[in-house]
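Q: Got a predicted structure here, sequence first:
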Amino acid sequence: MGMLDSVATRVAAGATVRFRPTGNSMAPLIRSRDLVTVAPVDPAAVQAGDIVLVRVAGAVYLHLVSAVDATGGRVQISNNRGRVNGWTGHARVFGICTEVEGAARPRLDGKLRCQP
């Protein structure tokens, strides 16, 4: 189980988690080792351009929502370099990035899942 799997488990259970992901696929939105905050999300509320913590084809990513299929209850996930990771169902969308290095992400109203 990798670090993002562990974070996904905690966020799916209702926790807001701060961590430092590695990699450059989301630069310049998120640079390697930037401190990010991810909170539980209502998957039906996410929009293209949101950064979500999600499982696609068995791997967990902190990537962009590049398209939404509301009727099918799924989202398309891509990195910030144009690579599409694939489609995944709402049940595999665990959280939304709310902050990067202390700067709030836009368009969060109505998207956060209520804490238990």
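A: Done, it's in. As the structure is a computational prediction, the values presented were derived from the model and not from experiment. Residues are numbered from 1 along each chain as shown.
Q: When you work out contacts or count neighbours from here on, use the C-alpha atoms and nothing else.
A: Will do.
Q: any idea whether L4 is helix, strand or coil?
A: Three-state call for L4 (DSSP: H, G, I helix; E, B strand; the rest coil): helix.
Q: ignore the last one, T37
A: The local conformation at T37, judged by three-state DSSP, is strand.
Q: How much space separates it from Y61?
A: T37 is 14 Å from Y61, where distance means C-alpha to C-alpha, to the nearest Å.
Q: max-length strand in this protein?
A: In the chain, taking DSSP state E as the definition, the longest strand is strand 59-69.
Q: Just checking, which helix or strand succeeds it along the chain?
A: Where DSSP states H and E defines the elements, the next helix or strand beyond strand 59-69 is strand 74-78.
Q: who does whatever helix or strand comes next after that following strand touch, helix- and strand-wise?
A: The element immediately downstream of strand 74-78 (helix or strand, assigned by DSSP H and E) is strand 84-89. For strand 84-89, the packing partners by 3 or more C-alpha pairs under 8 Å, 6 or more residues apart in numbering; DSSP states H and E come out as strand 51-56, strand 74-78.
Q: tell me the most buried of those strands?
A: Comparing these by mean neighbour count (mean count of other C-alpha atoms under 10 Å), strand 51-56 ranks first with a mean of 25.
Q: hold the first one in mind and look at this next one:
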Amino acid sequence: MHRLRDNDTLMTPLQRIREDPDGVRAMLAARGFDAPVDRILELDAKARQLRAQKEQLHAERNKASKGGPPTDAVKARMREVGEKIKEIDAELGALEAERDEKALWIPNVIDPRVPKGKDE
């Protein structure tokens, strides 16, 4: 976890990128770093979208399981839902792994009171 502002709010690098991408870009520029902020945001948005789809499919499956004895159509649909969840899990794992790896490129936050310069 890293400090974001003087208010002692602790955030992960990913949270920081989500909430203040322009601030992260400015901080990176001030430190002479080049990190793929836009790609991280793109991967994060896609991962969040897939997670929402997965939650909807789980809700559908849970609702169907509480509906009494399933018909053949319901059984077939639940097999489809299960396969779709597996597909989403595979895609989500790859997206999150790439996103998290790229988020590691973001250095610690600089205190705004630190003078700008190339030397220590």
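A: On my side now, so go ahead. Keep in mind that this is a model prediction, so the values were computed, not measured.
Q: Overlay the chains and give the TM-score.
A: The TM-score (TM-score structural alignment, normalised by the length of structure 1) is 0.21; 43 aligned residues with a C-alpha RMSD of 4.3 Å.
Q: hmm, back to that, which one of the helices and strands packed on strand 84-89 of structure 1 lies closest to V68 of structure 1?
A: Of all these, strand 74-78 sits nearest to V68 of structure 1, with 4.6 Å by C-alpha to C-alpha.
Q: got the angle for that closest one vs strand 59-69?
A: 120 degrees (axes from the mean of the first three to the mean of the last three C-alpha atoms, to 10 degrees).
Q: Run through who's touching strand 74-78 of structure 1.
A: Residues from elsewhere that reach strand 74-78 of structure 1, judged by C-alpha atoms under 8 Å, 6 or more residues apart in numbering: 56, 63-69, 84-90.
Q: which one's the longest helix in structure 2?
A: What stands out as the longest helix in structure 2, according to DSSP state H, is helix 72-103.
Q: And it, what does it pack against?
A: Helix 72-103 of structure 2 makes packing contacts with helix 13-19, helix 37-65 when contacts are defined by 3+ C-alpha pairs under 8 Å, 6+ apart.
Q: now the angle between helix 37-65 and it, please.
A: With the same axes, to 10 degrees defining the directions, helix 72-103 of structure 2 sits at 160 degrees from helix 37-65.
Q: before we move on, back to that, out of the contacts of strand 74-78 of structure 1, which is most surrounded?
A: The most crowded member of the contacts of strand 74-78 of structure 1, judged by other C-alpha atoms under 10 Å, is L64 (27 neighbours).
Q: K46 of structure 2 and K54 of structure 2: what is the separation?
A: The spacing between K46 of structure 2 and K54 of structure 2, counted by C-alpha to C-alpha, is 12 Å.
Q: The two: which has the busier surroundings?
A: K54 (21 against 15).
Q: contacting residues for that one?
A: Contact analysis of K54 of structure 2 by C-alpha under 8 Å, 6+ apart lists I85, I88.
Q: let's see it at 10 Å
A: For K54 of structure 2, the contact set (C-alpha atoms under 10 Å, 6 or more residues apart in numbering) comprises R48, E60, V81, G82, K84, I85, K86, E87, I88, D89, L92.
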